[in-house]
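> Sequence first, predicted coordinates after that:
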Amino acid sequence: MKSLNTGSLMNEMSRSVVVEKFGGPEKLLIKKVGIPKPNQDEILIKVVTAGINPADIEQRKGEYLPPTDASSVLGLEVAGTIVEVSGNVTEFKAGDRVMSLLSGGGYADYVVAHKDLSFFIPSFMSFSEAAAIPEAIFTVWSTIFDNAKLKKGEVILIHGGTGSVGSIAIQLAHHFEAEVIATAGTDDKCALCSKLGADKTINYRKENFFALANEYARNKGVDVILDFIGGEYLNDHLKLLARCGRLLLIDCQDANPNIDLNSVIIKNLSISGAVLRSRPLLEKIAIAHRIKRYVMPLLIDGKIKPIIAKIFPLVDVINAHKLMESKNYTGKIILEMTTHG
């Protein structure tokens, strides 16, 4: 093991957010546990910030249980400083600033992460910005580019354009020269989507996204849809897709909708889901390698930037979850470990 002051950690405890009974935000508990030890290929991170994701809310409610080999502590992405690396890790060292994708355990003072799912934080980037990146980047790259193979000149419809995933999706799709349609719930959010690179924005509370998106696509349909809604919009999406169109389901509000399979068959459409947490490690590592090649240079050059909604101290995690459930925010909600208490 290679570490920074490992001896000073021997008697230290790590605060972790756990759920002992499923339910509302008030069920979140902060407990002190021992600091984990990194195994082969792992690094131990002193967490500065952690991103909050919808999966955390669903896990708290008992609607989305972690994989059997994952930590039951909430949190799928963190940013912080390495304090220890396992003996076979050579690309990182104690003291490095990193951001990491996790299968759990991020709402804590310390967490172990796999070296191949970790990235150096650009020198100009804050820990709060860095914690907003891993889950969104992995989700966007694995869906839009790996699954849908979005090409230059194709038209993509991105729902929730000012969310943590949607905002990154707009920027990456724009960078790779797709035509981007984005939806949002206010005029101000639509304006932000335009600033991020959307060619067409639609206020779904006031406008008919189906008609306007189809009109923008010259009534030929769109090629790719990034869908956080599903349910009642599913058949509209199938009608809106062009021949050989691809529907990417990130989340859905109704898991048992009626589906017009004729559209799928006649237009040769494809529908794919997108869950990161349960994917095999080697599959996630392969995605990470492509991110390091194609996306990290954009982050380093400042061409891709996360949006931060609000930063909460760990002790205020209940209010952080309440804000996420209110949906009254833009970008990523962040937890900051700050001082112990």
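Great, that's in hand. Residues are numbered from 1 along each chain as shown.
> From here on, just use CA atoms for contacts and neighbour counts.
Fine.
> Now Pro54: closest residue in space that isn't a chain neighbour?
Leaving aside its sequence neighbours, Pro54 sits nearest to Met324 (CA to CA, 6 or more residues apart in numbering; 7.8 Å).
> in which helix or strand would I find the one you found?
Assigned by DSSP states H and E, Met324 belongs to helix 317-326.
> elements contacting that helix?
helix 54-61, strand 332-336 (3 or more CA pairs under 8 Å, 6 or more residues apart in numbering; DSSP states H and E).
> wait, the residue nearest to Pro54 sits on Lys332?
No. In this structure, Met324 is not within contact of Lys332 by CA atoms under 8 Å, at 9.0 Å.
> Who has more neighbours out of those two?
Lys332 (27 against 18; other CA atoms under 10 Å).
> so what's the more buried one up against?
Gly51, Ile52, Ala132, Gly163, Ser164, Pro306, Ile307, Ile308, Ala309, Lys310 (CA atoms under 8 Å, 6 or more residues apart in numbering).
> so what's the first one closest to, chain neighbours aside?
For Gly51, the nearest residue in space outside its immediate sequence neighbours is Ile334; the separation is 4.8 Å by CA to CA, 6+ apart.
> Use this one as the comparison:
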Amino acid sequence: MKAITIPTPGDPDALVLADVPDPEPGPGEVLVEVAAAGVNRADLQQRIGVYPPPPGAPEYPGLEVSGTIAAVGSGVTGWSVGDRVCALLAGGGYAEKVAVPAGQLLPVPSGISLVEAAALPEVVCTVWSNVFMTANLLPGQTLLVHGGSSGIGTMAIQLAREVGAHVAVTAGSAGKLEACQALGAEILVNYKEQDFVEELDRATAGHGADVILDNMGAKYLARNVQALATNGRLVIIGFQGGVKAELDLSVLMRKRGAVISTGLRARPLEEKAAIVAAVREHVWPLVEAGRVKPVVHRTFPLAQAPDAHRELDAGTHIGKVLLTV
């Protein structure tokens, strides 16, 4: 089969389309013939050599796909050849085929095209596991999402809106903030011109954010803690702003706050399966009802993976960038 390989880590041109052996589904796995794959920042990190796949995962990038089941391994029940699915992966999505643990499969929701479905698994599982399963965002509370126009951000806005929470976002342009507002964000902060701590304090009459979903890490750590409400929860899912920072613990203690950092890719299979099952129970009905939708910025053919990475690197996208096979 064809797959995107990384012979030598580096810039986007390090991504090379090559012939590689077909994967075989092991016990408890299915083989998916890929229709599309999501492009995520983790893939960019893998490309430059700082985020290798976990042990046992395919070496090719790609953390989510959609497609059709081509074969079913031993011990798999509930899935059949020909089923239209999307899937959460530990790697291997930038390829014509990928073997997937059955617990990480989701049916393609009605009303969503097979290609669009590739925009769902990673962002929905990330948002649901962090904002709801871990941070327990409740109706009436305030969620602050950094990078509100990203794939994760656009999904976080919609899901928080659906549970009756208030949503604040940061983004770097008026156009991105308008897109966030159209999805349900109420507090809009242009981080290039405004301080999100001050804006959030003003908009919430001093309450702050009950939950913060942060992709920046070190750069925003101190200000995120300042922005927390009493009993607030800061969930860090990315390090675009670095990995080391100082924190005044007395501020965190006064707020009785929590700082949590989580990852999805390297979690054990049973944990991923539990997250996927929760997503199917709680989120899929919203998608099928048309209340929550994937936001797709642009698609590229698999062979143009370098261009897709350049698009994501440029930071001008709103929603997801996909590769089609």
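That came through fine. The shown structure was predicted, so the numbers you read here are calculated from the model rather than taken from an experiment.
> in a strand, that's where Thr68 of structure 2 is, yeah?
Yes. Per DSSP: H, G, I helix; E, B strand; the rest coil, Thr68 of structure 2 lies within a strand segment.
> leaving aside the residues next to it on the chain, what's closest to the aligned partner of it in structure 1?
Aligned counterpart of Thr68 of structure 2 in structure 1: Thr81 (TM-score structural alignment). The spatially closest residue to Thr81 of structure 1, leaving aside those adjacent along the chain, is Arg97, at 4.6 Å (CA to CA, 6+ apart).
> ok, now how distant is the one you found from Val48 of structure 1?
Using CA to CA, to the nearest Å, one obtains 10 Å as the distance from Arg97 of structure 1 to Val48 of structure 1.
> Give the residues shared as contacts by the two.
With contacts taken as CA under 8 Å, 6+ apart, Arg97 of structure 1 and Val48 have Ala79, Gly80, Thr81 as neighbours in common.
> Export those residues as CSV, with columns for distance to Lys151 of structure 1.
As requested, those are exported to CSV (distance: CA to CA, whole Å):
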residue, distance to Lys151 of structure 1
Ala79, 32
Gly80, 35
Thr81, 37
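> And those, which is closest to Thr139 of structure 1?
Nearest to Thr139 of structure 1 among the shared contacts of Arg97 and Val48 of structure 1 is Ala79, at 17.5 Å by CA to CA.
> For burial, what's the neighbour tally of the match of Thr68 of structure 2?
22.
> who's in contact with it?
With CA under 8 Å, 6+ apart, Thr81 of structure 1 has these contacts: Ile45, Lys46, Val47, Val48, Ala94, Gly95, Asp96, Arg97, Val98.
> Give the buried residues for stretch 163-178 of structure 1.
163-174, 178 (16 or more other CA atoms under 10 Å).
> quick one: secondary structure of Ile275 of structure 2?
helix.
> wouldn't it be in contact with Val124 here?
No. Judged on CA under 8 Å, Ile275 of structure 2 makes no contact with Val124 at a distance of 9.6 Å.
> before we move on, the earlier item: quick one: mark the members of the contacts of Lys332 of structure 1 that sit in strands.
Counted as lying in strands by DSSP state E, out of those, are Gly51, Ile308, Ala309, Lys310.
> so what corresponds to the last one in structure 2?
Residue correspondence, TM-score structural alignment: Lys310 of structure 1 in this structure matches Arg298 in structure 2.
> The aligned residue in structure 2 for Tyr329 of structure 1 - nearest residue in space that isn't next to it in sequence?
Using TM-score structural alignment, the equivalent of Tyr329 of structure 1 in structure 2 is His317. In space, and not counting its chain neighbours, His317 of structure 2 is closest to His297: 6.0 Å by CA to CA, 6+ apart.
> ok, that neighbour - contacts?
By CA under 8 Å, 6+ apart, the neighbours of His297 of structure 2 are His317, Ile318, Gly319, Lys320, Val321.
> Buried ones among the residues you listed?
Neighbour-count burial (16+ other CA under 10 Å) applied to those gives His317, Ile318, Gly319, Lys320, Val321.
> is it true that the second one touches Gly153?
Spelled out, it's Ile318 of structure 2. No. Assessed by CA under 8 Å, Ile318 of structure 2 is found out of contact with Gly153, at 9.3 Å.
> So which residues of the stretch 101-250 of structure 1 form strands?
Taking DSSP state E, counting those that start in this stretch to define them, one finds strands in the stretch 101-250 of structure 1 at 110-114, 118-120, 155-158, 179-184, 200-203, 222-227, 241-249.
> Check the mean deviation of the second one from structure 2.
So that's strand 118-120 of structure 1. For strand 118-120 of structure 1, the mean deviation from structure 2 after alignment is 0.7 Å (mean CA distance after the TM-score superposition for structure 1).
> Sort out which residues of that strand are buried, please.
Ser118, Phe119, Phe120.
> What range does it cover in structure 2?
Using TM-score structural alignment, strand 118-120 of structure 1 pairs with 105-107 in structure 2.
> Contacts for that stretch next, please.
If you take CA under 8 Å, 6+ apart as the criterion, stretch 105-107 of structure 2 is touched by Asp83, Arg84, Val85, Cys86, Ala87, Leu88, Pro121, Val276, Arg280.
> now do stretch 269-280 of structure 1
Stretch 269-280 of structure 1 is contacted by residues 66-67, 102-103, 138-139, 142-143, 147, 238, 241, 243-250, 263-264, 284 when judged by CA under 8 Å, 6+ apart.
> ok, now stretch 73-82 of structure 2?
25-31, 68-72, 102.
> re earlier: just name the closest of the ones in strands among the contacts of Lys332 of structure 1 to Phe127 of structure 1, please.
Closest to Phe127 of structure 1, out of all of those and judged by CA to CA, is Gly51, at 10.4 Å.
> Could I get the contacting residues of the counterpart of that closest one in structure 2?
Aligned by TM-score structural alignment, Gly51 of structure 1 pairs with Gly38 of structure 2. Gly38 of structure 2 is in contact with Gly62, Leu63, Glu64, Val65, Gly93, Ala118, Ala119, Lys320, Val321, Leu322, Leu323, counting by CA under 8 Å, 6+ apart.
> Ok, Glu59 of structure 2 next?
Thr5, Pro52, Pro53, Gly91, Gly92.
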